[in-house]
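Fold the following.
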Amino acid sequence: MEKNKKIYFISDVHLGSSALKNNKERERWFADWLDFISKDVSELYLMGDIFDFWFEYKKVVPRGFTRILGRLADLSDKGVSIHFFTGNHDLWIFDYLPEEIGLTLHRKEFVTQINGKNFFLAHGDGLDQKDRGYKLLKKIFNNRSF
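Purely as a prediction, here's the structure:
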């Protein structure tokens, strides 16, 4: 990692949530945060549920989020490595974000080394081995033919 560069992690922004107030304000806050970190970010880990609901079907993607998608594309174009972990609210992300933005999509937990230390990274949903019902449901939802 370059000197004076940082790695950032964020999760559970839930952009577009009908249950939360001030969606536009939250989107602007997140866009401002992406602008703020752009000065010193080397890697960005989006740890799931960035969108409250994302359903991608063939060539159709959800409406909105242009401020966020544009900023993520700008970061990627500048060489920032972006990792997107699907959560239980945005697990129907398929090819659009990796192809259009250039991010790396993670559907499962991921182990990586940062500054010589091992990190186990995951959104967290489905990690409970006893929750067989959710694990089955997640397998069905992650099936491309569903």
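
rest of the way, CA atoms for contacts and neighbours
Will do.

Residue 14: neighbouring residues, count only.
When neighbours are counted by other CA atoms under 10 Å, residue 14 registers 20.

Surely it touches residue 54?
No. Assessed by CA atoms under 8 Å, residue 14 is found out of contact with residue 54, at 10.2 Å.

Can you give me every residue that contacts residue 92?
By CA atoms under 8 Å, 6 or more residues apart in numbering, the contact set of residue 92 is 54-56, 86, 141-142.

next up, for comparison:
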Amino acid sequence: MKIKRKVEIAVISDVHLGTYGCHAKELLTYLNSIKPNKLILNGDIIDIWQFSKRYFPKAHLKVIKKIMSMASNGVEIIYITGNHDEMLRKFSDTTIGNISIVNKVVLELDGKKAWFFHGDVFDISIQNAKWIAKLGGYGYDLLTLVNRVVNWYLERRGKERYSLSKKVKNGVKGAIKYINDYEKVISELAIENGYDYVVCGHIHQPKKEYFENKYGKTTYLNSGDWVENLTALEYQFKRWKIYNFNKDKLAPFIVHDEIEDMEVKDLIAAITIVQNK
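A predicted model of the protein is given here:
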């Protein structure tokens, strides 16, 4: 018997299947723990930029199989194309069964409008010099491979895991400014177009932040990634939550400060028992 959490929408992005940095086993565990009405794959799920026949482990194939299984069992799968899987953009607006491929999508959630897209269209480095971005992608993949070896050693010594890529990013002022500018531009555009939520990925920085200017307000959401942060976004009970695999594991959707606002029937509905087939 498996316990699965009901969520209205689950959003994952930047999985990078086919690269050494991808944590496919952890993602598979997460997908097996939820029962969403919609699963939004917000770009860079399969890393076609760095795809190699020499490296595509069984765990990576199992993730694809799991997503297909979810679709066959009635889950609506919305695949939003990203820059690393941009080849799929030629199939944009194609629907096969419960799976649709789009470049962006707007959904109405409990009377509010949510705008979903990957986010690479706002990345000047990709738009103006794609070869530099691809070269950087290979360097990032090598860094994550080295990081996995380092963490294997640290875990054997009983020490805490360490993220080299995060350390590099956080140590570079230009990178921090880029992230802040990225979030600000996207949020201002969402306000200009009347979107209550703007949901993206691309920069591997999970975040939920409220933005407001003289023209209006919006909530910026980023689903993070499954390379270093192992995060997803979940929408349930008219709320958005960042799910963090390393911290939340298989915890219920609700968090402590929300319990007081919940009725008993809502708490019970957060978890459903699903029999193994």
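
joint contacts of residue 14 and residue 54 of structure 1?
With CA under 8 Å, 6+ apart, residue 14 of structure 1 and residue 54 have common neighbours residue 89.

for structure 1, longest helix please?
Secondary structure of structure 1 per DSSP state H: the longest helix is helix 23-37.

Check which helices and strands it sits against.
Here helix 23-37 of structure 1 touches helix 66-77, going by 3 or more CA pairs under 8 Å, 6 or more residues apart in numbering; DSSP states H and E.

related to what we said a few turns ago, can you list contacts of the longest helix of structure 1?
Here helix 23-37 of structure 1 makes contact (CA under 8 Å, 6+ apart) with 8, 13, 15-17, 65, 67-68, 71-72.

related to what we said a few turns ago, ranking by neighbours, what's the top pick from the contacts of residue 92 of structure 1?
For the contacts of residue 92 of structure 1, the largest number of neighbours (other CA under 10 Å) sits with residue 86, at 27 neighbours.

what lines up against that one once you look at structure 2?
Matched to structure 2 by TM-score structural alignment, residue 86 of structure 1 sits across from residue 81.

Residue 107 of structure 2 is in contact with residue 40, isn't it?
No. Residue 107 of structure 2 is beyond contact range of residue 40, at 11.3 Å (criterion: CA under 8 Å).

Could you check which of the two is surrounded by more residues?
Shown here are residue 107 of structure 2 and residue 40; by other CA under 10 Å, residue 40 has more neighbours (21 against 13).

could I get the contacts of helix 23-37 of structure 1 as JSON lines with neighbour count?
Converted to JSON lines, those look like this (neighbours: other CA atoms under 10 Å):
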{"residue": "8", "neighbour count": "15"}
{"residue": "13", "neighbour count": "17"}
{"residue": "15", "neighbour count": "23"}
{"residue": "16", "neighbour count": "21"}
{"residue": "17", "neighbour count": "14"}
{"residue": "65", "neighbour count": "15"}
{"residue": "67", "neighbour count": "13"}
{"residue": "68", "neighbour count": "17"}
{"residue": "71", "neighbour count": "18"}
{"residue": "72", "neighbour count": "24"}
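
Farthest-apart pair in the residues you listed, please.
Maximum pairwise distance in the contacts of helix 23-37 of structure 1, criterion CA to CA, is 23.1 Å, between 8 and 17.

re earlier: is it correct that the match of residue 86 of structure 1 is in contact with residue 119?
No. Assessed by CA under 8 Å, residue 81 of structure 2 is found out of contact with residue 119, at 9.7 Å.

ok, back up a step: compare the contacts of residue 92 of structure 1 with structure 2 and list the overlap.
By both residues aligned by TM-score structural alignment, their matches' CA atoms under 8 Å, none of the contacts of residue 92 of structure 1 is still in contact after alignment to structure 2.
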